[in-house]
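# sharing a model prediction with you, sequence too.
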Amino acid sequence: MDELRIAYLFETTKAGSIRGAAERLQVNASTISRQISLLEKDLGIPLLERLPRGIRATEAGRMLVDYYADQKVARDDVVAKIHELNALTRGTVQLVIGEGFIGDLLSGPLQEFCRSHPGLSLSVDVMATDGIIRAITEDEAQIGLVFNPPFDERLNTTARISRSICAIVPVGHSVAKLGHEPTLAELLPYPLACLSSSFGVQKLIDDATQRDRVHLHSSIRTNSFTLLRKFVVSGLGIALMPGFVAAEELADGLVEAVPIANDILKAAEIHIVTRHGRQLPPSALRLLGHLKLHLKAFYATANA
């Protein structure tokens, strides 16, 4: 069916006459009459009753008029929602992060963003590095916050900063009293908690130990940064991770972050990633800019 012809029918029934519709639309009356006649011919049924004063839609005509009215309302609603998206008053932003960033996000950045944009919803999933890359490249999430991701041509890094992996040790631990940056070999005597191999942090540690021909025995292997921090705070041993992951414990004076003499661990980076070629909506772009400005992990003074 020709939408323009249905629109002429709608306006004619609304105005009560073809002449009234012509005046409203600023179209020649004969044009409207001809188009409605063609619509009746296409459907094989009368759509208007000609009355002594004006016109009235037949049952079939009323069905078309109601259809057009519903479509117009739906179209106007979609346009309004699109304007709302552009105005950041509605929509959902999908964020996927490593567990180590939870404390940083909840310390202020997410609260500030939600307070500034109450109409937006945030979806935040926590995954290891492999899961973050999969979620971004398969469009399950719009923005990823990941530690030292491997090169992937499908990923676009929108921001990065160096954040070395340190030895997180209890306050006063002998490693913190060495007076120099310890090598990986010097950490061998101490009980160690490690992450699962799916984490970017652990992959980098494994690369460093292989290069230095050192085998670090792990007392505990886990998929939780929280457990690593508790392991250290409880005095059970040490853990290797970026200092910002233990920012709360460092601020409370419960642990110390000791730099390690290893260029691989010092070259670690935090990345904010999106899928290469994906056009982000205004809401996701706003969150992206907010994270770059407000994540403590991206501050120049953040714990290394």
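Yep, that arrived. Numbering: from 1, shown residues only.
# rest of the way, CA atoms for contacts and neighbours
OK.
# flag every buried residue along stretch 232-246.
232-233, 236-246 (16 or more other Cα atoms under 10 Å).
# give me every residue that touches the residue lying closest to Gly235 once chain neighbours are set aside.
Leaving out its chain neighbours, the residue that sits closest to Gly235 by Cα to Cα, 6 or more residues apart in numbering is Pro170, at 6.2 Å. Residues in contact with Pro170 (Cα atoms under 8 Å, 6 or more residues apart in numbering) are Val232, Val233, Gly235, Gly237, Ile238, Leu254, Val255, Glu256.
# gap between the first one and Leu250?
Meaning Val232. For Val232, the distance to Leu250 (Cα to Cα, to the nearest Å) stands at 11 Å.
# can you check the fifth one too?
Between Ile238 and Leu250 the distance, using Cα to Cα, works out to 14 Å.
# would you map the strands across the stretch 101-250 of the chain?
121-126, 143-147, 155-162, 165-170, 192-195, 220-222, 238-242 (DSSP state E, counting those that start in this stretch).
# what about versus this one:
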Amino acid sequence: MELTEAGQMAVDYFRERERQAQRFRAQLDEYRGLQRGQVTIAAGEGMVTSLVNDVLKQFLERYPGIVVDLRTGSLPELISMIREDMVDICVSIGASSDPTLNARLFQSEPLCAIFSVEHRMSSLKSVKMEDLAGERLVFMPADFGLQTLVNAMLSDIGRTYVPAFRCDLFSTAVAIAAQNLAVAFMTRRAAQERIAAGQVKAVPIDHPFARTFDRYVITRAGRRLSPAANYFLREIIRLMSIV
């Protein structure tokens, strides 16, 4: 018996379908086993160092085939990215009241004034915002969550401070503080590399607003995360939780 030309075409077609199905099953197994895939994360710039050191390093050592897309921005930009499905996970300092978002508190620590080790206030246990009158200060853009908090504290004590510097990177702000050019504001974790290097000290701010600087991990409600993104989400909560 010999196949007709149409019959041979049918056999070739089904054989190719089977090969494609086998490739798909193999790729799916790799995907489920986190051998491949992609995770897209939005994080405030002040969180990036902690995210890389505490989570990303261990994650990629275990799953080197995963591609990680890490983006930063202001708080409104971060919330917009997660709301519009531009990223899988958002790590930010504020929980949105938007019912389309799921926010979970995973870290809370005091907001600090960052002093050069040479600064006269660097050895204090805490510092009041009133104590910083006359000091050269570093402010962030107004749409940064941290600057919103700093402004709220100044409003609460009835003060208006004019900064010596404005910048949109925490790394720049802490570099300025390290040179004793001004006092910056951020958490101890955000300044941890400069603290470890013995260049700056983080002194907690004595104000009710500054005692719990909360951070949240946020996903869009109803979004089905990939296995890699779901695992990374759990690792953020497990490795970075300080509540």
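Structure's in. What do you need? Everything numeric in this text was worked out from a predicted model, so none of it was measured.
# still on that earlier bit, distance to Arg62 of structure 1 added to the contacts of Pro170 of structure 1, as a markdown table?
Output for these, formatted as a markdown table (distance: Cα to Cα, whole Å):
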| residue | distance to Arg62 of structure 1 |
| --- | --- |
| Val232 | 75 |
| Val233 | 75 |
| Gly235 | 79 |
| Gly237 | 79 |
| Ile238 | 77 |
| Leu254 | 76 |
| Val255 | 76 |
| Glu256 | 77 |
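# and which of those residues is nearest Glu181 of structure 1?
Nearest to Glu181 of structure 1 out of these is Glu256 (Cα to Cα; 13.0 Å).
# now the angle from the one helix or strand the closest one maps to to strand 238-242?
Take DSSP states H and E as the rule and Glu256 of structure 1 turns out to sit in strand 255-259. Here the directions of strand 255-259 of structure 1 and strand 238-242 differ by 70 degrees (axes from the mean of the first three to the mean of the last three Cα atoms, to 10 degrees).
# quick check: strand 255-259 of structure 1 aligns to which part of structure 2?
Mapped onto structure 2 using TM-score structural alignment, strand 255-259 of structure 1 spans residues 200-204.
# what do you get for stretch 83-95 of structure 1?
Aligned using TM-score structural alignment, stretch 83-95 of structure 1 spans residues 29-41 in structure 2.
# can you show me the helices along structure 2?
With DSSP state H, the ranges of helices along structure 2 come out as 5-32, 45-51, 57-62, 75-83, 145-156, 170-178, 192-196, 227-240.
# of all those helices, which one comes closest to Val162 of structure 2?
Among the helices of structure 2, the nearest to Val162 of structure 2 by Cα to Cα is helix 145-156 (11.1 Å).
# buried stuff in the closest one?
By 16+ other Cα under 10 Å, the buried positions in helix 145-156 of structure 2 come out as Gly145, Leu146, Gln147, Leu149, Val150, Asn151, Met153.
# same question, stretch 73-84 of structure 2
Gly73, Ser74, Leu75, Glu77, Leu78, Ile79, Met81, Ile82, Arg83.
# which residues touch the counterpart of the last one in structure 1?
With TM-score structural alignment as the matching criterion, the partner of Arg83 of structure 2 in structure 1 is Thr137. For Thr137 of structure 1, the set of contacting residues under the criterion of Cα under 8 Å, 6+ apart consists of Arg154, Leu155, Thr274, Arg275.
# now with 7 Å, please.
Arg154, Leu155, Arg275 (Cα atoms under 7 Å, 6 or more residues apart in numbering).
# how about the residue opposite the first one in structure 2 once aligned: what's its closest non-neighbour residue?
Taking TM-score structural alignment as the alignment basis, one finds that Arg154 of structure 1 is matched in structure 2 by Thr100. What sits nearest to Thr100 of structure 2 in space, not counting adjacent residues and going by Cα to Cα, 6+ apart, is Ala221, at 5.1 Å.
# aligned to that neighbour, what sits in structure 1?
If you follow Ala221 of structure 2 across to structure 1 using TM-score structural alignment, you land on His276.
# could you dump the buried residues of stretch 232-246 of structure 1 into TSV and include distance to Val214 of structure 1?
Shown next, in TSV, are these (distance: Cα to Cα, whole Å):
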residue	distance to Val214 of structure 1
Val232	22
Val233	25
Leu236	21
Gly237	18
Ile238	16
Ala239	16
Leu240	14
Met241	17
Pro242	20
Gly243	22
Phe244	25
Val245	24
Ala246	25
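# and of these, the nearest to Phe147 of structure 1?
Nearest to Phe147 of structure 1 among the buried residues of stretch 232-246 of structure 1: Pro242, at 9.2 Å, using Cα to Cα.
# contact partners for the aligned partner of the closest one in structure 2?
Taking TM-score structural alignment, the alignment pairs Pro242 of structure 1 with Thr187 from structure 2. Residues near Thr187 of structure 2 by Cα under 7 Å, 6+ apart: Pro110, Leu111, Cys112.
# pull the number of nearby residues for the last one.
For Cys112 of structure 2, the neighbour count with other Cα atoms under 10 Å is 25.
# the residue nearest to Gly235 of structure 1 matches what in structure 2?
Looks like Pro170 of structure 1 aligns to Ser116 there (TM-score structural alignment).
# quick check: its match vs Met86 of structure 2, distance?
Look at Ser116 of structure 2 and Met86 of structure 2: by Cα to Cα, they are 38 Å apart.
# check Tyr63 of structure 2 too.
Relative to Met86 of structure 2, and taking Cα to Cα, Tyr63 of structure 2 is found at 23 Å.
# kindly report the same for Phe185 of structure 2.
Distance of Phe185 of structure 2 to Met86 of structure 2, computed by Cα to Cα: 29 Å.
# ok, Asn53 of structure 2 next?
Distance, Asn53 of structure 2 to Met86 of structure 2, by Cα to Cα: 24 Å.
# between the two, tell me which one has more neighbours.
With neighbours defined as other Cα under 10 Å, Asn53 of structure 2 and Met86 compare such that Met86 has more, 13 against 10.
# ok, the more buried one to Ala228 of structure 2 distance?
From Met86 of structure 2 to Ala228 of structure 2 the distance is 16 Å (Cα to Cα).
# to which residue of structure 2 is Ala128 of structure 1 aligned?
Counting by TM-score structural alignment, the partner of Ala128 of structure 1 is Ser74.
# burial measure for the residue lying closest to its match once chain neighbours are set aside, as a count.
Distances taken as Cα to Cα, 6+ apart place Phe144 nearest to Ser74 of structure 2, at 5.3 Å, with adjacent residues excluded. Using other Cα under 10 Å, Phe144 of structure 2 is surrounded by 18 other residues.
# what's the match for Phe144 of structure 2 in structure 1?
With TM-score structural alignment as the criterion, Phe144 of structure 2 matches Phe199.
# what do you get for Leu233 of structure 2?
Leu233 of structure 2 maps onto Leu288 in structure 1, by TM-score structural alignment.
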